[in-house]
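below are the sequence and a predicted model; questions follow.
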Amino acid sequence: MSRGTAYPSERRFFKDERTGVEGVQLTSIPGIHIKLYFHVNAFTPDSNTLVFQSFSEACRDSKVDIFKVNVDGRGLTQLTDAAEAGSPVVSPDGQWLYYMCHGELRRVSMTDYREDTIGYIDGILPSTGLSSNTAGTTINASMSGDGSVYFTDATLRNGRRAILRYTTDGQEAGIIYESDSITHTQCEPSDANVVAFQHGPDELYRNIWLVNSDGTNARPLNLPYGNGHWMWLGNTKKIMTNLEKQYNGIAIMGENDEEPEIIATGEHFWHAASSRDGQWIVSDTSWPDHGIQLIHVGTKKFKPLCYPESSNSHPQWSHPHPSFSPDGKYVVYNSDRTGTAQMYIVRIPDQLRKELQG
C-alpha cells in the first residue's frame, strides 16, 4: 500500500487487572509497531491523533513506514511510503509529519497526504529497520515551538555522529555539531536556542551535553550518573533524567542549578517522560518491573498507572517508553505482551491525579 491508504480499525479494548485503568490496544496485526520515542512529539496539538512506526515486512532490515491513528483506535492511515522514514516528528501545529530520507528532510500533510522535500544534507548514512531498533540512529527528532527549525542526529558515511539542523522554509540545512558519540538529540522546547544530546560519560560521569543551536559552546550538564534516558521537563528549561540502577531515582536539573533535585526514588525508573506543563512524569520500570508509574513533580508522590507486561528485552520495541499526550490526559506505550510489538494507550483517571496531588 502507499501514502494516504486508510485501513480498518485494529483496536481492542482492555482493563488493567491490577489498577483498573481502561485503555485501547491501537494496533493488532502480527507485525512490529513502535510508538515514537518518549521525548519525540507524536501527537497533533488537540491530542486526538498520534503517529507511529510500522515495519512493512517481517524481516530484520524491513523498510519502516509511518502511520497515524486516533486515540480511540479509528482513523488508521499510512503517511509514508519511502525508502527510509527516519527521525519522524509531528509539527507543533499538527499539520505536518516531518521525517528524514537519505539526508533529505521531507514533510507529509496530515490531512491530504501531499509530500514536499524541504532540505538536503550530503553524507548521511541511510537508516533501515535495524537502525530504528537503536536509540540513536533514526528516532531522535525535535522542532522549535514555532515549527521553523527541525533537529535530529544521524550517522555520517565516515562513521561519525552528527547533529543536523534544517529550517522548514528550506533556506538552511547543515551539520551543526559532530562527534564520535551523539544520541537522544532534542532542542529545548520553549525557544530552541539550546540543543541537548547524549554523549559518552566524562570523568565525572556526566553524559548529558548542551550545545547552542548554531553548534557553538558544547558543555556538559553537571548531572552525573544518568542512565541515558532523559528529556526536557516541559518549558522549565530543566532536564529530567532517570538515574543508574544503583541510585534508583529520577532527578531534574537546570544548567544554572548548583545541585540536581531528586524527584522520586525507590524504583528502578527506566524511561521517563514529562508532560507539556512539566508538572507530571510518567516512567516505566524494570529489573524488577513494577509497571508504568505516574509521578507528580510537586508532591513527589507516585503510583502505578498500569502494567504493560512487556518483555523489557533488548529490542527497542519491547521497552514501554511511555509518554503523554499534549493535554496530559493520555499515556501511550509499547508492549510485546502478545508476542509482537503493539501500541497501547490509557486515559489517566482523575482520581489518581487527585491522590498524587494531595
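Sure, I can see it. Computed from a predicted structure; not experimentally measured. Residues are numbered from 1 along each chain as shown.

when you work out contacts or count neighbours from here on, use the C-alpha atoms and nothing else.
Fine.

number of nearby residues for Arg12?
Arg12 has 14 neighbouring residues, counting by other CA atoms under 10 Å.

please list all residues in contact with Ser87.
98-100, 138-141, 152 (CA atoms under 8 Å, 6 or more residues apart in numbering).

switch the cut-off to 6 Å
99-100, 138-141 (CA atoms under 6 Å, 6 or more residues apart in numbering).

between those residues, which has the most around it?
Ile139 (31 neighbours).

from Val108, how far off is the closest residue to that residue other than its chain neighbours?
In this structure, Ile139 finds its nearest non-sequential neighbour in Ser87, 4.2 Å apart by CA to CA, 6 or more residues apart in numbering. Per CA to CA, to the nearest Å, Ser87 is found 13 Å from Val108.

ok, structure two:
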Amino acid sequence: MKGSRYAPESRNLTDPASRRVVRQITSHPSIHHHPFFFVPAYDRAGEKLIFVSYRTGRPQLFFEERASGDLVQVTDCDDLADWSIYPSPDGRFVFFTAGTGAWRVDLASFKETKLADFGAVEMREKGMVGAAMGTTALSASGRWWAIPVKAGGMSRFVLVDTQTGESRVILERDTIGHPQFCPDDDNLILYAGSMTDRVWVVNRDGTGNRRAYEREDRMQWVTHEVWLPGRRAIAFVDWPRGLRLIDLETGAAPWLSRFPAWHAAPDADGRRFVCDTNFPDRGLHIIPLSTEAPGFLCASEATSEGAHWGGQFPYNDGPVAVEARQHTHPHPRFSPDGRRVVFTSDRTGHAQIYEVEIGGDA
C-alpha cells in the first residue's frame, strides 16, 4: 500500500571489463524500471530516485530514499501508465496518468490530486513504442505539463497548468509522441510525429507548429530525439549510423558522433551523452562532445527486445507491430551531478534498476 517502506535491496557489483562499481538497487523478482531515457530519474538534489515496480502485482510508483536506501511505495492504483511518470525538479511531486486522468502525487504525504480528466478516450495508441508508450513532459520550472491524449482518429496535445489546475488543448494532429520541454525555454516543446516524419516543435500556446527536421530519404531512420541543454538544438539518433544535432535556427543537422548510439541522453551541462547500444550490444558508453572517442562505461546485459532494430527502417508503408517491451531496454540517464548513470536491465531474468559510478571528474 502507499506509504509502505521496504528495506534496502541494493548490492554492489563490479563490471568485469571496466572495473567500475555497479549498484543493483532493486532485487524483487518482478518488473522494475526507471523513467524513459529523456525523463529525469532523480530530483535535482539527488535525494530520491524515482522508479516503477510491479512487486505488488500492478505497476506502482516507488522511490529510493537515497539517505537510508529504503524503497518507498508512493501509489496504490489500478491503472497507472508506467511510462507517463515525470518527477518534479524540486522532489516534491511525481506527475503521471492513470486511466483517463492526469494526476500529481505528493512524495511526502502520498496525497494524489487529479489535475485533469480526459473523458472517454483511448489515451494512447496501440503498440509498445513511440506514442503508444504514453510519455509526458514537465517544464523545467515545473509549472507546465504536456500530455498527448489519443481520442478516436486524432491526438490532442493537452497543456496543464500545475499551479492553477487549468488545462486546454493546444494542438490536434494525427499522432503526438514523446513530448519534451526545452530545458532552457518553457515556451518550446519538442514532440515526435509519425515514424516517417519524426521531429517537430511547437510553442507552448500551440502556435508555431513546425517540422524541425525532414528525412533525407526513405532509408533514413530518425529516432530517439532529445534536447541538448544550453542550446536551442535537438539531438537525434540516425540509426544505426550515429548521433546528429539539429540547429533550430538553420535546420542544419551535422554529425555529433559516428558511434552507433541507440538511446542517447545528455548530461545537465550538455557536454556529453550516455547511450546504450544494440545490434550488436556493446554495452553503455559515454560520448563526449569533443574530439575524444566514446568511452565504454559498463555492460548492461539487458535483452533489449525489438528484432526490428536489426534491419532496415520498417515503417515506410505504415505501422508495424513489434515485440519490444520497454523494460527490457537499458535507457541510461545521468544523475543530476553527472557522477552516476542509472539504467534498467533484465540480466537476472527480471528487470531491475542499476546505477554505475562513472568515477573521475564529473
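In hand now; what should we look at? What you see is a predicted model, and the numbers here were worked out from it, not measured in a lab.

now what about the TM-score between them?
Overlay of the two chains. TM-score (TM-score structural alignment, normalised by the length of the first structure): 0.87; 338 aligned residues with a CA RMSD of 2.3 Å.

how close does the residue nearest to Ile139 of the first structure sit to Lys237 of the first structure?
Using CA to CA, we find Ser87 of the first structure at a distance of 23 Å from Lys237 of the first structure.

Ser323 of the first structure now?
19 Å.

which one's more surrounded, the two?
Ranked by neighbour count (other CA under 10 Å), Ser323 of the first structure and Lys237 place Ser323 first, with 29 against 18.

who's in contact with whichever residue in the second structure pairs up with the more buried one?
In the second structure, Ser323 of the first structure lines up with Arg333, judged by TM-score structural alignment. Arg333 of the second structure makes contacts with 37, 341-342, as judged by CA under 6 Å, 6+ apart.

what about the nearest residue to Pro288 of the second structure once chain neighbours are set aside, how many residues nearby?
Once flanking residues are discounted, Pro288 of the second structure sits nearest to Arg272: 4.2 Å by CA to CA, 6+ apart. Using other CA under 10 Å, Arg272 of the second structure has 20 neighbouring residues.

how far away is Arg272 of the second structure from Ala235 of the second structure?
Applying CA to CA to Arg272 of the second structure and Ala235 of the second structure gives a distance of 11 Å.

just the strands in the stretch 251-358 of the first structure please.
Under the criterion DSSP state E, counting those that start in this stretch, strands of the stretch 251-358 of the first structure are mapped to 261-265, 269-274, 280-285, 292-296, 302-306, 323-324, 330-335, 342-347.

list the buried residues in the second one.
Applying a neighbour-count criterion of 16 or more other CA atoms under 10 Å, one finds 269-274 buried in strand 269-274 of the first structure.

and it, which stretch of the second structure?
With TM-score structural alignment as the criterion, strand 269-274 of the first structure aligns to 261-266.

Thr100 of the second structure against Ala120, yeah?
No - contact criterion CA atoms under 6 Å: Thr100 of the second structure and Ala120 do not qualify, at 7.3 Å.

any common contacting residues for these two?
With CA under 6 Å, 6+ apart, Thr100 of the second structure and Ala120 have no common neighbours.

got the residue ranges for the helices in the first structure?
Per DSSP state H, the first structure carries helices over the ranges 350-357.

so what's the residue count around the equivalent of Ser304 of the second structure over in the first structure?
Matched by TM-score structural alignment, Ser304 of the second structure corresponds to Asn312 in the first structure. Look at Asn312 of the first structure: counted by other CA under 10 Å, it has 21 neighbours.

which ones are touching Asn312 of the first structure?
Per CA under 6 Å, 6+ apart, neighbours of Asn312 of the first structure: 318-319.

list the contacts for the closest residue in space to Tyr7 of the first structure that isn't next to it in sequence?
Distance criterion CA to CA, 6+ apart; nearest residue to Tyr7 of the first structure, sequence neighbours excluded, is Leu76 at 5.4 Å. Taking CA under 6 Å, 6+ apart, we find Leu76 of the first structure in contact with 6-7, 68-69.

compare these and tell me which is most surrounded.
That'd be Lys68 among the contacts of Leu76 of the first structure, by other CA under 10 Å, with 24 neighbours.

so what's the counterpart of it in the second structure up against?
The alignment partner of Lys68 of the first structure in the second structure, by TM-score structural alignment, is Phe63. Phe63 of the second structure makes contacts with 48-51, 71-72, as judged by CA under 6 Å, 6+ apart.

and for Thr167 of the first structure, the neighbour number?
Neighbour number of Thr167 of the first structure under other CA under 10 Å is 19.
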